[in-house]
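Student: Sequence and computational prediction follow.
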Amino acid sequence: MALSLTQFDLNLLVVLDALLTEKSVTRAAERLFVTQPAVSGSLARLRDIFEDPLLVRVGREMELTVRARALAGPVREALLMVKAALGSEESFDPAETKCEFRIAMTDYCSMTILPRIVRELSARAPGIELAVEGLVNKSFDRLETGEIDFLLTVVERTLLMHSRHPDMLRGADAFEDCYTCVVAADHPFDGALTPEDFRAYPNATVSFGENTFTTDRAAYEHGGLDQSPALIAPSFSSLLFQLQGTTLIGTVPNRLAEMFAPMLGVRLLEPPIRLPTLTERLNWHVRSDADPGHSWMRNLILDVGRSMGPRKGAPA
């Protein structure tokens, strides 16, 4: 049966979008800052309108029906277009606003810049919720569909995606770091790390899902120091935990190394060659440019990043 727009409550689209995203009445209610019975009532109306259950229980979880999955993209896109059209007319008071922003980032960013962002939000905008998810291969797709608002990742990955979607992405550099080599406290090497020393010991690196690219690996390869790693860790922080009792040499961002060094007893060494600066870039979709709330949030993130200042390398 064809739906008549004149008979459809457009406010239900907001509820439908939350339900399709969260796959939970409870979480959808929390996201919309309304009661669970109110969302349950809206779901009942939506089921009648679409003549489909939309959400069904499979074991202990709720799953989308085939019809619901087909609706998810168009519903989200329609809401984003409406929001973009009305955004320039909206006012935004961070101290009084209740809303949610979603951001994808690596564990490195979650341990360095995220605590500072959370403190700023707590002080300046207590009603804003920040939902953080790990960076995965589909994060740029989620940014495109509006499932997340921001994506924080290294500038090299951003430039790669921008070349594929030049009209979609907007971005600004958030903060910088440098790379440092790390070894266990009882590592036999002691002194200034030379290229020959680097080659003499097993190497540890990281791989983010299917993406094995890291800025330091590219630099090592260019400098003739690339070698098959003895360890591929899922994150920089995980790599640091694997060093004790080994002769591995790892390369990680300096801020993270300094953070974990006292706890793990690792030593920081100057890399054997000059490595490029690690630049983390904040990305968002072009449709959010004029949204006052989005603009306020991204400026907060960028201000926090600038307050972190430049980073010098590890002592030799």
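Tutor: Received the coordinates, thanks. Numbers count the residues shown, from 1 in each chain.
Student: going forward, measure contacts and count neighbours with C-alpha atoms only.
Tutor: Will do.
Student: what are the ranges of the helices in the protein?
Tutor: 11-22, 25-32, 36-50, 66-87, 107-112, 114-124, 139-145, 155-164, 195-200, 215-222, 236-241, 254-264, 292-307 (DSSP state H).
Student: can you list these in TSV and add distance to L275 and mean neighbour count?
Tutor: Shown next, in TSV, are those (distance: least, C-alpha to C-alpha, whole Å; neighbours: other C-alpha atoms under 10 Å):
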stretch	distance to L275	mean neighbour count
helix 11-22	41	19
helix 25-32	43	18
helix 36-50	52	15
helix 66-87	41	15
helix 107-112	18	16
helix 114-124	25	15
helix 139-145	27	18
helix 155-164	14	15
helix 195-200	13	14
helix 215-222	6	16
helix 236-241	16	19
helix 254-264	12	16
helix 292-307	21	17
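Student: can you list the ones you listed in TSV and add distance to L278?
Tutor: Below are the helices of the chain laid out as TSV (distance: least, C-alpha to C-alpha, whole Å):
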stretch	distance to L278
helix 11-22	33
helix 25-32	34
helix 36-50	44
helix 66-87	32
helix 107-112	12
helix 114-124	17
helix 139-145	20
helix 155-164	8
helix 195-200	21
helix 215-222	7
helix 236-241	13
helix 254-264	10
helix 292-307	13
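Student: Point out the one among those that comes closest to T180.
Tutor: Of all those, it is helix 254-264 that lies closest to T180, at 5.4 Å by C-alpha to C-alpha.
Student: try it against this one:
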Amino acid sequence: MTDPDFNLLAALDVLLSEKSVAGAAKRLKLSASAMSRTLTRLRQVTGDPLLVRAGRNMVLTPHAESLQARAKNVVSEMRAVLNASPAPLSLSTLEKRFTLRTNEGFIDAFGPALVNAAAREAPGVTLEFVAKPEKDARFLREGRVDLEIGVLKNMGPEIRLQALFRDRFVVALAKNHPLAAFADMSREQFVSVGHVITSRRGLIRGPVDDALAACGMRRRIAAVVPGFSAALAVARDSQLIAVVPASCLQSAAGKEMVAFPLPVSTPEITVSQMWHPRHEHELAHRWLRQLVRRVCRQP
């Protein structure tokens, strides 16, 4: 079965309205011969003459009369679909569930502020935070998450990326730690105590260790945990120190810690949000992205 030519629908609607090949040609800005050929095609498709001569005028056949209202309605609906503008976004009545894929450190640092801001602006919105054990764009491509947040690299040419803020690593330790009484922390002090480090894959060497090795130094790894939140929790209740992003100090656990600048140089990190282009112009999703960006940029 041949697919219908929807351009013929518009021509049919005009022909049945004008009841004239010349009038229809003028409205559609076609030549009379082109309009005649279109009428011929319509007659072939419908199996009906549609317009017949009655004296000096053309009149509709009974079948054409039965099609007139239906053709007009279909064409109007097609135009409405193609020309439709998004309905205005009403945050006060919006009921939607957004899924954000990120790590526990981000949730601890920014989750409360995001939830509170969303509740104020759109009380019907639910924010669902899911774990991000690895970087994988398929969750965005498959529509399983709305946003992915973290230290993200390009995960495909179609995935949209927006930087949220720049972060740096700091040293966090308990307030009762012997080194907490000092005004600063030297490299020698840094390597003199045990460390709790973060690694999702159990690795015990990273940029900090490379920087120390360049100075001929090495730190002692006493514990390995999968996330920065866990590292803060261990350091808070032990004599170990943790290297975490400065943003983690905004969490409840982080506010109970003492922090020092990292005594070795490591690159800054950029925390970004990523989304699939299917959501690029969706008003509710745009509001979510703006909300995340605004909350992350608050001091």
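Tutor: In hand now; what should we look at? This is a predicted model, so every value here is computed, not measured.
Student: returning to what we had before: the helices of the first structure: which one's closest to F101 of the first structure?
Tutor: Nearest to F101 of the first structure, of all the helices of the first structure, is helix 292-307, at 8.2 Å by C-alpha to C-alpha.
Student: who touches that closest one?
Tutor: 87-88, 90-92, 94, 113, 116-117, 120, 149, 172-175, 282, 288-289 (C-alpha atoms under 8 Å, 6 or more residues apart in numbering).
Student: Report the buried members of these.
Tutor: Taking 16 or more other C-alpha atoms under 10 Å as the criterion, what is buried in the contacts of helix 292-307 of the first structure is 87, 94, 113, 116-117, 149, 173-175, 282, 288-289.
Student: quick check, nearest of those to P272 of the first structure?
Tutor: F175 (24.1 Å).
Student: circling back: right, so of the helices of the first structure, which gets closest to L130 of the first structure?
Tutor: Shortest distance between L130 of the first structure and the helices of the first structure, using C-alpha to C-alpha, is found for helix 114-124: 8.0 Å.
Student: which residues in the second structure does the closest one match up with?
Tutor: The alignment of helix 114-124 of the first structure onto the second structure (TM-score structural alignment) covers residues 111-121.
Student: what's next to that stretch, contact-wise?
Tutor: The contact list for stretch 111-121 of the second structure (C-alpha under 8 Å, 6+ apart) reads 91-92, 125, 127, 291-292, 295.
Student: could these go into CSV alongside distance to I197 of the second structure?
Tutor: Output for the contacts of stretch 111-121 of the second structure, formatted as CSV (distance: C-alpha to C-alpha, whole Å):
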residue, distance to I197 of the second structure
L91, 42
S92, 43
V125, 36
L127, 29
L291, 31
V292, 28
V295, 28
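Student: wait, which of those residues is closest to Q239 of the second structure?
Tutor: V295 (32.9 Å).
Student: neighbours around L147 of the second structure, how many?
Tutor: L147 of the second structure is flanked by 26 other residues according to other C-alpha atoms under 10 Å.
Student: quick one: what's aligned to it in the first structure?
Tutor: So L147 of the second structure corresponds to F150, using TM-score structural alignment.
Student: picking that back up, report the mean deviation for the match of helix 114-124 of the first structure after fitting onto the first structure.
Tutor: On superposition with the first structure, the mean distance recorded for stretch 111-121 of the second structure (mean C-alpha distance after the TM-score superposition for the first structure) is 1.5 Å.
Student: Spatially nearest residue to the match of L147 of the second structure (excluding sequence neighbours)?
Tutor: Spatial nearest neighbour of F150 of the first structure, chain neighbours left out: I103 (4.6 Å); criterion: C-alpha to C-alpha, 6 or more residues apart in numbering.
Student: Surely that neighbour is in contact with T153?
Tutor: No. Look at I103 of the first structure against T153 with C-alpha atoms under 8 Å: they stay out of range, at 10.6 Å.
Student: ok, so what distance separates the spatially most central residue of the first structure from L169 of the first structure?
Tutor: For the first structure, the residue nearest the mean C-alpha position is A104 (1.6 Å; C-alpha atoms, centre = their mean). Using C-alpha to C-alpha, to the nearest Å, A104 of the first structure is found at 15 Å from L169 of the first structure.
Student: can you check R45 of the first structure too?
Tutor: Applying C-alpha to C-alpha to R45 of the first structure and L169 of the first structure gives a distance of 36 Å.
Student: One more: L55 of the first structure?
Tutor: Counting by C-alpha to C-alpha, the gap from L55 of the first structure to L169 of the first structure is 32 Å.
Student: go on, L86 of the first structure?
Tutor: 20 Å.
Student: ok, now E270 of the first structure?
Tutor: Going from E270 of the first structure to L169 of the first structure by C-alpha to C-alpha gives 35 Å.
Student: rewinding a little: so which of the helices of the first structure gets nearest V183 of the first structure?
Tutor: helix 236-241 (8.5 Å).
Student: For that closest one, name the packing helices and strands.
Tutor: With contacts defined as 3 or more C-alpha pairs under 8 Å, 6 or more residues apart in numbering; DSSP states H and E, helix 236-241 of the first structure has these neighbours: helix 107-112, strand 203-206, strand 249-253, helix 254-264.
Student: As a markdown table, these with distance to R27 of the first structure would be great.
Tutor: Shown next, in a markdown table, are these (distance: least, C-alpha to C-alpha, whole Å):
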| stretch | distance to R27 of the first structure |
| --- | --- |
| helix 107-112 | 23 |
| strand 203-206 | 34 |
| strand 249-253 | 35 |
| helix 254-264 | 33 |
